[in-house]
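Trainee: sequence? don't have it. structure:
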């Protein structure tokens, strides 16, 4: 008799999975120009004020506001990067964008607001306010201020921010290592001639690309023969090399489904069969490494390609965020109006839909074939819609969805 007689709800299963996973502890220093997709390993405190001194926000004239009622001669010219002299009394200074404000000046008049008399003295047009067009020291960031927090997923914006602080390299978490293996003797690699009864292996390229988009290091264990010995050997190899072992296929109850019994033999299977569609025969557990080392996490996805994609989006993405030391991640759920009827039973269903804007908000259309083997539905769709169990959805009703090409958002 199975030790997993019931289907575990998706939210409960994901909560259990995340509770079993600990963030990685290893860190490394990375140049600020190579931070895309990396996770910050510690808080960043500003080592200086940004900007480090008062400077001009535009081309114009630095003045004392109290002296601007009369024409003023130009006493100096200040360009960006030049150290100015104190502003002479009853004068103004020609100043360029980014130029340091000379001591004694308290405003910058933009060049469009001045006129010149016959002696090239400057006449200010309009009312001048103290602080006008001056970017103050520390206006952006102040010395000692926390500007980024540990666990932040870094992108080009953060690279620019860190560079503005003068940081050449910063500590980040080591990349998560994922060992990827596929089972199924019926699978042929793209480029090979199909033999009778074979299909091409789409799961391996799909997941290799998907994992690369998540910024993880992929250890490709290739295609594993449908035997208990080969499956056990691949899982053990993955455990020694990776933080997480990811398999496709072999987790159901067929005579040639060897992954689940192999995990139970080598380690511990903690979850099996989720109340989700597609993707019910998901397996989660642990596989021991060499003595004294922490166990590797195992996630087994079904063999059907849409089940693989949905399982990666719903389960694997939050697991990788947890391993990488990021805050819990969740999709940015939106609400649209379904233009179709749908009925769910015991399982929560993830439908491939196309979300398009309309006068009433987002309009959701479902792909006509929601079979888990129809991979073209994933490229047709731009979103996944979630229909809870025991739901009778009618056209026009609200339905939660998220866009496939958006990253999950940190909830910290």
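Mentor: Noted; the coordinates are in hand. Because the structure is predicted, anything quoted here is derived from the model rather than measured.
Trainee: Every contact and neighbour count from this point should use C-alpha atoms.
Mentor: OK.
Trainee: Does anything pack onto the helix or strand hosting residue 207? Which helices or strands?
Mentor: Under the criterion of DSSP states H and E, residue 207 resides in helix 203-213. Here helix 203-213 touches strand 177-183, strand 217-224, helix 305-311, going by 3 or more C-alpha pairs under 8 Å, 6 or more residues apart in numbering; DSSP states H and E.
Trainee: again, 10 Å this time
Mentor: For helix 203-213, the packing partners by 3 or more C-alpha pairs under 10 Å, 6 or more residues apart in numbering; DSSP states H and E come out as strand 177-183, strand 217-224, strand 244-248, helix 305-311, helix 317-323.
Trainee: Check it against this one:
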């Protein structure tokens, strides 16, 4: 550890390496109808069985011609029509043209399409006003978008709403995907109360499960909500045993600090083993990672911002690897100039909530205000994290910092 590292706390980079080096992707695959495959990770490359487009077609509504037939101010008779799905058939006499629509098949012998805006139509035929016509003008050639045999999507890609219609253009009805990781999660603590019930003295509403569940879904995993578990060792142990029987990963919220009623660590040591406990990160120091007998374990802090942050920064890449999502990338760091000061003490990597804007083509960022790990309003207002290095101290106005724009999982 360096001089600025908090004693006893594992650096974030070391924790990430520790986690990811142990995770092996799920090997179970499914064959799903394309319409049901969104959000799944491909277990094999998608190879195109056809050319796209499968034939030369028109990029415009207009007239198919042979350039050799063009002459100044000549009027051509129309020999027929070519519509999408209804190509021109029959003899095409020299010196004539074919009416053609966008997407329609190019007639044999055609070497250009003149858009209808560059024509004058009369009873005698079509006069072309375009002075220069180049070969293949307004023609989309066979395979212009995708060649037969091309790798359209590689194994390890997570299917999005943009990928599904692309695969459909290939005529592929089913895809082979990796089974989604199952993630069981629950909150711990006698102070937690379900929504819709009145609060007694010293109680708060359980908000963390409402942040964890959509993140699990957005990460491409299957959530299993086990509710609120009281601070009772027997009940907590039974819940862990139930959770690992149902899931690949067990995620808890709360119960990983050093309070007298935090039993999670003792139970984890009894049922499995602890990989690490306590990180040099703020917020989120009391984050735990380990292995139960049949499932991985991630223990999130109980404070709402800490829970969401550690899910986003630490659990997200772990679940991506488990799901075989090899195309996953961490959010990119972008330099930005501060419009406000940021309080910081050396010792931990600090993820502060910020609001970025672009001024004169450059990123600027300001704080959302209260950076307490229990103040979720600042998380709701933010559109980025301001990532301050472990050794860094207070940041003044006008300094350069690195920001990470929220990716789609936080929207």
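Mentor: Cool, the structure landed. Note that the coordinates shown come from a computational prediction; the quantities given were computed from them, not determined experimentally.
Trainee: for structure 2, what's the longest strand?
Mentor: strand 349-359 (DSSP state E).
Trainee: Find the nearest non-adjacent residue to the residue lying farthest from the centre of structure 2, please.
Mentor: In structure 2, residue 124 marks the outermost C-alpha relative to the chain mean, sitting 57.5 Å out by C-alpha atoms, centre = their mean. Of all residues not flanking residue 124 of structure 2 in the chain, residue 77 sits nearest, at 6.5 Å (C-alpha to C-alpha, 6 or more residues apart in numbering).
Trainee: Likewise for residue 149 of structure 1?
Mentor: residue 43 (4.4 Å).
Trainee: Go through the helices and strands packed on helix 203-213 of structure 1 and name the closest to residue 89 of structure 1.
Mentor: In terms of C-alpha to C-alpha, the element of those nearest to residue 89 of structure 1 is helix 317-323, at 60.2 Å.
Trainee: in structure 2, what residues pair with the helix holding residue 207 of structure 1?
Mentor: Mapped onto structure 2 using TM-score structural alignment, helix 203-213 of structure 1 covers residues 208-218.
Trainee: Give the buried residues for that stretch.
Mentor: 208-209, 212-216, 218 (16 or more other C-alpha atoms under 10 Å).
Trainee: Strands along the stretch 301-411 of structure 2, start to end?
Mentor: Assigned by DSSP state E, counting those that start in this stretch, the stretch 301-411 of structure 2 shows strands spanning 333-338, 349-359, 362-367, 384-388, 400-405.
Trainee: export these to a markdown table and tack on distance to residue 167 of structure 2?
Mentor: Converted to a markdown table, the strands of the stretch 301-411 of structure 2 look like this (distance: least, C-alpha to C-alpha, whole Å):
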| stretch | distance to residue 167 of structure 2 |
| --- | --- |
| strand 333-338 | 32 |
| strand 349-359 | 36 |
| strand 362-367 | 37 |
| strand 384-388 | 33 |
| strand 400-405 | 29 |
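Trainee: Determine which stretch of these is the most buried.
Mentor: Sort these by mean neighbour count, taking mean count of other C-alpha atoms under 10 Å, and strand 384-388 sits at the top with a mean of 23.
Trainee: Any chance you could list what contacts it?
Mentor: 282, 309, 333-336, 338, 342, 344-346, 348-356, 365-367, 379, 394-395, 401-407, 410 (C-alpha atoms under 10 Å, 6 or more residues apart in numbering).
Trainee: tell me the angle it makes with strand 333-338.
Mentor: Strand 384-388 of structure 2 runs at 90 degrees relative to strand 333-338, counting by axes from the mean of the first three to the mean of the last three C-alpha atoms, to 10 degrees.
Trainee: Any idea how far strand 384-388 of structure 2 is from the middle of the chain?
Mentor: Centroid separation for strand 384-388 of structure 2 versus its chain: 19 Å, with C-alpha atoms, centre = their mean, to the nearest Å.
Trainee: what about that strand, how far off from structure 1?
Mentor: Here the mean offset of strand 384-388 of structure 2 against structure 1 after fitting is 0.9 Å, by mean C-alpha distance after the TM-score superposition for structure 1.
Trainee: picking that back up, so the residue nearest to residue 149 of structure 1 sits right up against residue 150, yeah?
Mentor: Yes - between residue 43 of structure 1 and residue 150 there is a contact at 4.7 Å, judged by C-alpha atoms under 10 Å.
Trainee: any shared contact partners between these two?
Mentor: Shared contacts of residue 43 of structure 1 and residue 150, counting by C-alpha under 10 Å, 6+ apart, come down to residue 171.
Trainee: Comparing the two, which residue is more hemmed in?
Mentor: residue 150 (17 against 14; other C-alpha atoms under 10 Å).
Trainee: Tell me where the stretch 51-200 of structure 1 has helices.
Mentor: 156-164 (DSSP state H, counting those that start in this stretch).
Trainee: in it, which spans are strands?
Mentor: 55-56, 60-63, 74-78, 92-95, 107-110, 114-116, 122-124, 134-135, 146-148, 169-173, 177-183, 187-188, 199-200.
Trainee: which residue lines up with the residue farthest from the centre of structure 2 in structure 1?
Mentor: Match for residue 124 of structure 2 (TM-score structural alignment): residue 119.
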